[in-house]
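Trainee: Fold the following for me, if possible:
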Amino acid sequence: MSSGLGSRSAGGGDQMALAAEQGRICALAAKGQRDLAERAAAYPDLFPARPFDPALFGNVAMAIAFGAPWADLDQLRVMNRAVLWGFAVDWLVDHEARTRAEIDRLTENCLAVADGGRPAADDSLGRFLAELHDELAAVPAYATHGVVWRNELRTMLDAMAREWDWKQDAAAGVLPTLDEYLANAPNLACTVVNVVHWIHSDDAATLAHLDALVAASDQVQRILRLVNDLASYERDKRWGDLNALMLVPERADVERRISDLVAYARELLDGLHTTCPVQADYLARQIGFSTGFYRSTDFWGVV
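Mentor: Take a look at the predicted model:
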């Protein structure tokens, strides 16, 4: 209680400066939301109004803006669009695909685009991905580090397909273990977006430590997977999705695992603070923002 009162009693100037900074970040989010709404409107078959409602665009843009408030609008725009594309894949795989063959075809088409191929005219997912690929490939760092993005994209697509398989098995009462589920956390599409950000930033210090940043991001991704699940359990049950709470006897088991993962993440991020402090802060802010955000809501709109 005393710490809360202390923050309220801070000087008026401090509060105005804090509010001004928060207002600046919210303005970045507002601009990002408008851009996402425009991209969604360009692909209406890919982004149906339910569940891709305006709040989803706002939530994505807000998460990215608060995660990297020092980034410029171009950097934020690329990250926002990469997240939105990931949501589209998630929707198609989790809720639209009826056979594994459809998912395999989707994966093959996306990887072809990631390799520089041109998508079919009726492939909205591929055309949106081609936009992202072309913008990323225009950055000098892509020549050397583009393979990292391509590998992470493959990992994400494979993870989404694996969860689709698990959902079919769940109908027969067969579920993955919590460890297996966490190993499949790339289906959250967090690290692949972070890699887009780091390559697009074209920052020498960041790129010199890209492998370490990806390893730390994977740890953060596992945390976000579980934090997300604590918030979305009821929705996941309605939608027929898997959730970590379905794999353990008690909610406390997931909460304990989050605590362990956070402790290890702190060690990784402490080490990165000496070599690339901005990106270490970026990953730490992802944990902090998501922990606060998921206490009362999640990203998806109503179906």
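Trainee: use CA for all of it now, contacts and neighbours both
Mentor: Fine.
Trainee: What's the separation between the most centrally placed residue in the chain and residue 224?
Mentor: Central residue of the chain (CA atoms, centre = their mean): residue 190, 3.4 Å from the mean position. The gap separating residue 190 from residue 224 is 8 Å, by CA to CA, to the nearest Å.
Trainee: Here is a second sequence; please produce its structure as well for comparison:
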Amino acid sequence: MNDLFAPRIAADPSGWNPHLAAVLADLATTDAVIAAQLSKWAHGWGAPFSLGSVPLSAVYATHVAPWNPPEVTLMTAKTILWIATVDDWAERDDAAPRGLDHLQEVAEGKAPDPHSALAGALADIRDTVLGAASSRRRGSLWVKATTALLAGMKFEHVASAQIRDGGPPPALPLYLHHAGQTIGVPLTMATLWASAPQPACDSSLARLQPPLESASQAIRMANDLQSYERERRTGDLNAIALGASPAYLRTQIADQVRHCLEQLRPLLTHPCPDAQALHYCLHFVLRLHQAGDAGHLHEREQQQQEH
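Mentor: This is a model prediction of the structure:
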């Protein structure tokens, strides 16, 4: 995947750029502030939230839309952390299907189970995002993305259980359809788009759906390419385990990236933060996957130390 984007920028003191230095300093400061606030939020909910996922969630939210006000960045970070937490829980808990059904009800407006940290946190995110949404259309997009993510997680949980019981695996296209949601990019973007007041871009929301789908598929395939060995050990669904070759995934990633950028180009010719955020997201998350199994990089470092 290293050839998808330009090579990483090497440090070069002779090319000192004061403006870039100021931007990087602002990003680092925002990262630190958001991480502290997110840590407090996660600690307040308790298990199954893990403080170990806080730093990456804060960095992700800060870099996807660095122009956003702090409250929007924090809400985006909460969403990213919540997605990662639900994903881990849904893969491990036998009662996940019933819990995922309840979370769908919460996303659609039902009161959360007071004994469920995941439901309570989702209700908190829901009320804040929908309360801040600059239009009903943006709020509806958030509800749709949340329910699609949860339906995808239920599909993956049930399919994995069936395989363990000796049943047939799902077809690759069906898996990728749901996995494009469970990778979390559609909900992350929906939260950001709903939370940030930018009514000038409302007419572009429909045009953003095709590049969003392409970006989500590219990022899902990059994830599966890097996480195959870990997911093979844990028995989780993965595109390679379902028959896709690494070469096929690399070709598809390149195609989906090209499709996304082609579809975004007309929207980037005039100021549209919605499109710019998706462009940033595509680059940031794929860069993250170039480094390895995103979200589990600490496990790789630990394994290297042990050997």
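Trainee: Aligned to the residue nearest to the centre of the first structure, what sits in the second structure?
Mentor: Matched across to the second structure, residue 190 of the first structure falls on residue 185, judged by TM-score structural alignment.
Trainee: pretty sure its match is touching residue 216, no?
Mentor: Yes. Under the criterion of CA atoms under 8 Å, residue 185 of the second structure makes contact with residue 216 at 5.9 Å.
Trainee: Mind listing the shared neighbours of the two?
Mentor: Shared contacts of residue 185 of the second structure and residue 216 (CA atoms under 8 Å, 6 or more residues apart in numbering): none.
Trainee: and residue 153 of the first structure, how many neighbours?
Mentor: For residue 153 of the first structure, the neighbour count with other CA atoms under 10 Å is 24.
Trainee: Likewise for the one 10 residues further on?
Mentor: Burial of residue 163 of the first structure, expressed as a neighbour count using other CA under 10 Å, amounts to 20.
Trainee: and it, what pairs with it in the second structure?
Mentor: Using TM-score structural alignment, residue 163 of the first structure pairs with residue 156 in the second structure.
Trainee: for residue 146 of the first structure, same thing?
Mentor: Match for residue 146 of the first structure (TM-score structural alignment): residue 139.
Trainee: and if you look at residue 254 of the first structure?
Mentor: Looks like residue 254 of the first structure aligns to residue 249 there (TM-score structural alignment).
Trainee: What helix or strand is that match located in?
Mentor: According to DSSP states H and E, residue 249 of the second structure maps onto helix 246-264.
Trainee: Just give me the mean distance for whichever helix or strand comes after that helix relative to the first structure.
Mentor: For helix 246-264 of the second structure, the following helix or strand on the C-terminal side (DSSP H and E) is helix 273-290. Its aligned residues in the first structure lie a mean 1.8 Å from helix 273-290 of the second structure after superposition (mean CA distance after the TM-score superposition for the first structure).
Trainee: now helix 273-290 of the second structure against helix 246-264, angle please.
Mentor: Put simply, helix 273-290 of the second structure runs at 160 degrees to helix 246-264, going by axes from the mean of the first three to the mean of the last three CA atoms, to 10 degrees.
Trainee: How about the helix or strand containing the match of residue 146 of the first structure, which residues are buried there?
Mentor: Using DSSP H and E, residue 139 of the second structure sits in helix 136-164. Buried residues in helix 136-164 of the second structure, counted by 16 or more other CA atoms under 10 Å: 138-161.
Trainee: Next secondary structure after it?
Mentor: Counting by DSSP H and E, the element after helix 136-164 of the second structure in chain order, helix or strand, is helix 172-182.
Trainee: could you point out which element follows that next one?
Mentor: Past helix 172-182 of the second structure, the next helix or strand by DSSP H and E is helix 185-195.
Trainee: residue range for the next helix or strand after that following helix in the first structure?
Mentor: On the C-terminal side of helix 185-195 of the second structure, the closest following helix or strand by DSSP H and E is helix 205-234. Alignment of helix 205-234 of the second structure against the first structure: residues 210-239, by TM-score structural alignment.
Trainee: where's the match of residue 146 of the first structure relative to residue 273 of the second structure, distance?
Mentor: 17 Å.
Trainee: do the same with residue 13 of the second structure
Mentor: 32 Å.
Trainee: And for residue 76 of the second structure?
Mentor: Taking CA to CA, one finds residue 76 of the second structure at 15 Å from residue 273 of the second structure.
Trainee: Tell me who's in contact with residue 239 of the second structure.
Mentor: Applying CA under 8 Å, 6+ apart, the residues near residue 239 of the second structure are 172, 175-176, 221, 224-225.
Trainee: I appreciate the help and will end here.
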